[in-house]
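**Student:** What follows is a protein structure lacking sequence information:
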């Protein structure tokens, strides 16, 4: 149930055979995001459970999820970008139906993140799902 944009990302990752190239691509995705405005970097948007500082700000436009985020770690910013590609544009009810672990597994992320980063990624996914469930 991946979005067309996520399917494009999967294709990009298939083209990048070396994990270091994939890692750089994730970082580049994070660098390409617009910065999260400082006024949105508040305790209410901060995600607990991440080794680095992470903020996610969600909005629902036209009944669809749109979230932005930021982190003080480059790889985590990239992971936020990947999650945006996976979840943005979905209706709140659709967010809970996405098997994030399986979809991210298609990128090989499950096998190449440290335990701390994996925990942080799960915390971000949980925050996105909780936010969508409140809107549904």
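**Tutor:** All right, it came through fine. From a predicted model like this one, the values you see are computed outputs, not experimental measurements. Numbers count the residues shown, from 1 in each chain.
**Student:** going forward, measure contacts and count neighbours with C-alpha atoms only.
**Tutor:** Fine.
**Student:** now the residue nearest to the spatial centre of the chain, nearest residue through space, not along the chain?
**Tutor:** With distances taken as CA atoms, centre = their mean, residue 83 lies nearest the centre of the chain, 2.1 Å away. Take residue 83 and drop its neighbours on the chain: the residue closest to it by CA to CA, 6 or more residues apart in numbering is residue 125, 7.7 Å away.
**Student:** part of a helix, is that neighbour?
**Tutor:** Yes. Residue state for residue 125 (DSSP: H, G, I helix; E, B strand; the rest coil) corresponds to a helix.
**Student:** Output the contacting helices and strands for the strand or helix carrying residue 10.
**Tutor:** Residue 10 belongs to helix 4-15 when elements are defined using DSSP states H and E. Identification of packing neighbours for helix 4-15 by 3 or more CA pairs under 8 Å, 6 or more residues apart in numbering; DSSP states H and E yields helix 74-87.
**Student:** what sits up against the helix it packs on?
**Tutor:** Here helix 74-87 makes contact (CA atoms under 8 Å, 6 or more residues apart in numbering) with 2-3, 5-6, 23, 26-31, 33, 52, 54, 65-71, 95, 117, 121, 125.
**Student:** angle of it against helix 4-15?
**Tutor:** 130 degrees (axes from the mean of the first three to the mean of the last three CA atoms, to 10 degrees).
**Student:** what's the following helix or strand after helix 74-87?
**Tutor:** Counting by DSSP H and E, what follows helix 74-87 is helix 92-95.
**Student:** ok, and here's another one to check against it:
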């Protein structure tokens, strides 16, 4: 399965990074680029359960492709979620089922920095995405 353009761009940038500090800065920058969610979207219905930080997720189907928007109260999580969105936006529901989350963050060189709780949180976000596409 080929990567969405945003994901391919992210992969290139993170592969070119020369170590964890540079990757951490990139991660924060990706998080800052997330378009803000409206207050109306930051509601209980859109809150992802299973995350230590608060993460809100909304999804919309456009011409057979899913587009997700998300936000978090934690900067690092916002960055990780932004990279997850880069990986999944524009996919069909079937393609979304095939996304390998640990593999994606491993490709980005970020898997070592994912604590078990962050990993669980990101898995919860992906699980919620898959639920929305059902």
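**Tutor:** Cool, the structure landed. Predicted, not measured: the structure shown is a model, and the values here were computed from it.
**Student:** Kindly provide the TM-score of these chains.
**Tutor:** Superposed pair, TM-score by TM-score structural alignment, normalised by the length of structure 2: 0.93. Supporting alignment: 133 aligned residues with a CA RMSD of 1.1 Å.
**Student:** Report the buried members of the contacts of helix 74-87 of structure 1.
**Tutor:** Buried residues within these, counting neighbours by 16 or more other CA atoms under 10 Å: 2, 6, 23, 26-30, 33, 52, 54, 65-71, 95, 117, 121, 125.
**Student:** These in strands, which ones?
**Tutor:** Per DSSP state E, strands hold the following members of those: 54, 65, 66, 67, 68, 69, 70, 71.
**Student:** out of the residues you listed, what pair is the most spread apart?
**Tutor:** 65 and 71 (19.8 Å; CA to CA).
**Student:** ok, now which ones touch the residue sitting furthest away from the middle of structure 2?
**Tutor:** If you look at how far each residue of structure 2 sits from its centre, by CA atoms, centre = their mean, the farthest one is residue 18, at 22.2 Å. For residue 18 of structure 2, no residue meets the contact criterion (CA under 8 Å, 6+ apart).
**Student:** quick one: it is in a helix?
**Tutor:** No. Remark: residue 18 of structure 2 does not belong to a helix; assigned using three-state DSSP, it is coil.
**Student:** any idea how far the alignment partner in structure 1 of it is from residue 51 of structure 1?
**Tutor:** Mapped onto structure 1 by TM-score structural alignment, residue 18 of structure 2 lines up with residue 17. Using CA to CA, to the nearest Å, residue 17 of structure 1 is found at 28 Å from residue 51 of structure 1.
**Student:** Then residue 40 of structure 1?
**Tutor:** 20 Å.
**Student:** now residue 97 of structure 1
**Tutor:** 27 Å.
**Student:** quick one: which of those two has more around it?
**Tutor:** Comparing residue 97 of structure 1 with residue 51 by neighbour count (other CA atoms under 10 Å), the higher total belongs to residue 51, at 14 against 10.
**Student:** quick one: the more buried one and residue 115 touch, right?
**Tutor:** No. Using CA atoms under 8 Å, residue 51 of structure 1 is not in contact with residue 115; the gap is 10.1 Å.
**Student:** From residue 45 of structure 2, how far out is the nearest residue to residue 6 of structure 2 once chain neighbours are set aside?
**Tutor:** Of all residues not flanking residue 6 of structure 2 in the chain, residue 86 sits nearest, at 5.1 Å (CA to CA, 6+ apart). Using CA to CA, residue 86 of structure 2 is found at 23 Å from residue 45 of structure 2.
**Student:** neighbour count winner among those two?
**Tutor:** Between residue 86 of structure 2 and residue 45, residue 86 has the larger neighbour count (other CA under 10 Å), namely 22 against 11.
**Student:** Quickly note the distance from the more buried one to residue 39 of structure 2.
**Tutor:** The gap separating residue 86 of structure 2 from residue 39 of structure 2 is 23 Å, by CA to CA.
**Student:** Over to residue 51 of structure 2?
**Tutor:** Residue 51 of structure 2 is 19 Å from residue 39 of structure 2, by CA to CA.
**Student:** That's all I had, so thanks and see you.
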